[in-house]
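S.K.: Okay, here's the prediction I keep looking at, along with the sequence it came from:
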Amino acid sequence: MHGTPKGLVFALYYPILAAVGVPANLAVIVILSQGKCGLSRCITYYLVSMAVTDLLVIISAVILNRIVGIYFPSSFFFITPICSFSFVLIYGIRDCSVWVTVVFTFDRFVAICYQKLKNKYCTVKTAAVVIGTVCGVSSVKNAFWYFIYEPMHTVKNIPWFCTIKSTFYTSPAWAAFDWIHRISTPCLPFVLILLFNALTVRHILTTIRTRRRLQVRSNLENQNDPETESRRRSIILLFFISGSLILLWLLFLLTFLYVRIAKLSYFSGSNYTESNFVLEESGFMLQLLSSCINPFIYAGTQSKFRDELRNGMKYPITLSSKLCNFCK
């Protein structure tokens, strides 16, 4: 596979993704956990949780599944029971990552649009409960994936690799599960994110127009409005995070619709063609890319995050300089 152009793309893409995504998400976790970026504790809790789940997606789906599969195809990771469990883990963590973004979007919607409810809902305790709930539900829902796979072949009584059972495409129960799985992630998150963002934007625009009218009446139209600027920064951060999620997951969703409507099978099926493989694998590549985008969004939209990142990058140089001076 490595000798083909597509194989070379995969062999290069996933290591680069891991090399960028792991340190980027680790940097987010370390920097935001210090609480020096001017964000509330509640927002910080959500953003750190998103970084943790994104990091786990990269470790489970990119490193242990894609990279190991490309470079070490005979690894024990591909014994069928372990392989099946790894898919349960990958799908569970992936769904948790998506739904943490959804509940973060809802938290910002409440904080901006419902000031009276903000003090009760937008707390670290509530965030912990909500994140724990969506991750728990995601884990339980995806446990059924363990029973979907069967061995591709058996060597010395050891089942190897995972291929989807043919009954997955013919059984009404499994078809219903597949629809529920895809609707819950990513269809429903898409709808909720777009809804909450639309309502948030409408509220912000209404508020900005009201404040500008008041400024005009008070002859303060040329003065800076800290409240308006704060809301503007909040909506930019929110839109970049949720917008990138939708764009990078869109091809994955279209692949599912194509497979079900055209009555085909997912990759590893007998009637799967090369073009279908390219479509599905491209969807996975973009979907996994979403797990390392957020750190760059923070760096591009949050000046204090950039400052802390620069300080962190300077620290090893400063430490080395101090050690050299000490040894002289």
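M.R.: Sure thing, it's come through. Residues are numbered from 1 along each chain as shown.
S.K.: CA only for contacts and neighbour counts going forward, please
M.R.: Fine.
S.K.: Now do residue 311: how many residues are near it, please.
M.R.: 12 (other Cα atoms under 10 Å).
S.K.: Please apply the same query to residue 68.
M.R.: For residue 68, using other Cα under 10 Å, the count is 16.
S.K.: quick one: it from residue 74, how far?
M.R.: Residue 68 is 9 Å from residue 74, where distance means Cα to Cα, to the nearest Å.
S.K.: And for residue 44?
M.R.: Taking Cα to Cα as the measure, residue 44 falls 41 Å from residue 74.
S.K.: Below is structure B, check it against A:
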Amino acid sequence: MGRSILGEIRLIYYPILVAFGVPANILTVVVVLRGRCGLSKCISRYLLSMALADLMVLVVNITVDRIKPMYFPGSFLDITPVCSIIFYLGVVTFDCSVWLTVLFTFDRFIAICFQNFKVKYCTEKTATVIITSVCVISLVLNVGFCFIFEPAKVIDNIPMFCVIKSTFYTSPLWAAYYWLRVALTPLVPFVLIALLNALTIRHITRASRIRRELRGSGKGESHSDPEIENRRKSIVLLLAISGSFILLWAVNVVHKICIGVTAAVFFQKDINNIFSIIAIIGVMLQSLSSCTNTVIYAVAQTKFRDEMVTLITSPFVLLAKLCVKK
């Protein structure tokens, strides 16, 4: 039986995602490490960690877990303990990517709405501690996913492939663990990002209105306010990153809720099953979120864009100089 339309799309979609996303995130890491974008060390730390997390998503979740089975089925990566670890690492990388977005949103919320607390909280040291804590917590909380699989078959006494144990769907303990995981990722991040953005926008709007009224009372004074303009520019990056997260994870959130409520079996082989279709589309959109941040940085930050263009063109400039010398 031939592949479904979604199956054919995935054959092209994921390789293109990796071909664009891996170089883009590596480029982001290099640009941020060079430190010439005019960003604070705190923001740079978050952007760097988010780029590295997205890079790991592209390598583990997409290259190893998605592309490899489609193009290279049957390898040592399909041994049950190995594919269990791969799934576990995939969940961890997605968790880190999601929660780093939440923490970046919260950091910008503090910086914009609580100027007095900003000096203490929005520092490179605090960002490093928080980022490290999130990664460690994610590694610990997701250990349970290492034990939900059993072999699909045994070949020459070697357990092969991973299928979810039937007890996962009937055990109250596993059901509680599932809802805990759904709550932590992506429901709570989804709500937090939306709430923090709403509060930040409200604060910016109110502050801008008050400052315009105060500055408007002076005669012959320019109404241009550099402080408000800088706040508006800084919020563009925040809203773009968190907004894209909400849009690209929306389908996945719906799928998680439907699975939990209906107790439908995960990873249905029947592609015509509505849960399978929602799951596939949700994963495809959620995977795209690991490639969008670089585009957002380039559009929202002029200095970042200039640095990126410089890095891309520098090999060609060097080659041209060498050719001229010859």
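M.R.: Cool, the structure landed. Since the structure is predicted, the reported quantities are computational estimates derived from the model, not experimental observations.
S.K.: Neighbour count for residue 44 and residue 74 of the first structure, which is higher?
M.R.: Higher neighbour count among residue 44 of the first structure and residue 74: residue 44, with 19 against 13, using other Cα under 10 Å.
S.K.: Pull the distance from the helix or strand that contains that one to the chain's centre.
M.R.: Using DSSP states H and E, residue 44 of the first structure sits within helix 41-57. Chain-centre distance of helix 41-57 of the first structure: 10 Å, with Cα atoms, centre = their mean, to the nearest Å.
S.K.: which other helices and strands contact that helix?
M.R.: helix 5-33, helix 80-113, helix 124-142 (3 or more Cα pairs under 8 Å, 6 or more residues apart in numbering; DSSP states H and E).
S.K.: what about it, how far off from the second structure?
M.R.: Superposed on the second structure, helix 41-57 of the first structure shows a mean distance of 0.6 Å to its aligned residues (mean Cα distance after the TM-score superposition for the first structure).
S.K.: Residue 314 of the first structure is nearest to which of the helices and strands packed on helix 41-57 of the first structure?
M.R.: Closest to residue 314 of the first structure of those is helix 5-33 (Cα to Cα; 13.4 Å).
S.K.: Show me which residues of that closest one are buried.
M.R.: 10-11, 13-14, 17-18, 21-22, 24-29, 31-32 (16 or more other Cα atoms under 10 Å).
S.K.: what's the answer for stretch 66-76 of the first structure, then?
M.R.: For stretch 66-76 of the first structure, using 16+ other Cα under 10 Å, the buried residues are 66, 67, 68, 69, 70.
S.K.: And for the third one, nearest residue in space, chain neighbours not counted?
M.R.: Nearest in space to residue 68 of the first structure, with sequence neighbours left out and distances taken as Cα to Cα, 6 or more residues apart in numbering, is residue 75 at 7.4 Å.
S.K.: Stretch 140-148 of the first structure spans what distance, first to last residue?
M.R.: Stretch 140-148 of the first structure end-to-end distance (Cα to Cα) = 15 Å.
S.K.: Now intersect the buried residues of stretch 66-76 of the first structure with the helices, please.
M.R.: Using DSSP state H, the subset of the buried residues of stretch 66-76 of the first structure located in helices is 68, 69, 70.
S.K.: could I get the residues you listed as CSV with distance to residue 328 of the first structure?
M.R.: CSV is the format used below for those (distance: Cα to Cα, whole Å):
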residue, distance to residue 328 of the first structure
68, 46
69, 49
70, 48
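S.K.: if we take the residues you listed, which one ends up nearest to residue 169 of the first structure?
M.R.: So of these, ranked by how close each gets to residue 169 of the first structure (Cα to Cα), first place is residue 69, at 25.0 Å.
S.K.: wait, what's in contact with that closest one?
M.R.: When contacts are counted by Cα atoms under 8 Å, 6 or more residues apart in numbering, residue 69 of the first structure touches residue 75.
S.K.: Okay, it and residue 85 of the first structure: tell me how far apart.
M.R.: 15 Å.
S.K.: And residue 267 of the first structure, by the same measure?
M.R.: 18 Å.
S.K.: more neighbours, those two?
M.R.: Each of residue 267 of the first structure and residue 85 has its neighbours counted (other Cα under 10 Å); residue 267 has more, 19 against 16.
S.K.: Make sure the more buried one is indeed in a helix.
M.R.: No - going by DSSP: H, G, I helix; E, B strand; the rest coil, the assignment for residue 267 of the first structure is coil, not a helix.
S.K.: May I see the buried residues of stretch 293-303 of the first structure?
M.R.: Buried residues in stretch 293-303 of the first structure (16+ other Cα under 10 Å): 293, 294, 295, 297, 298, 299, 302.
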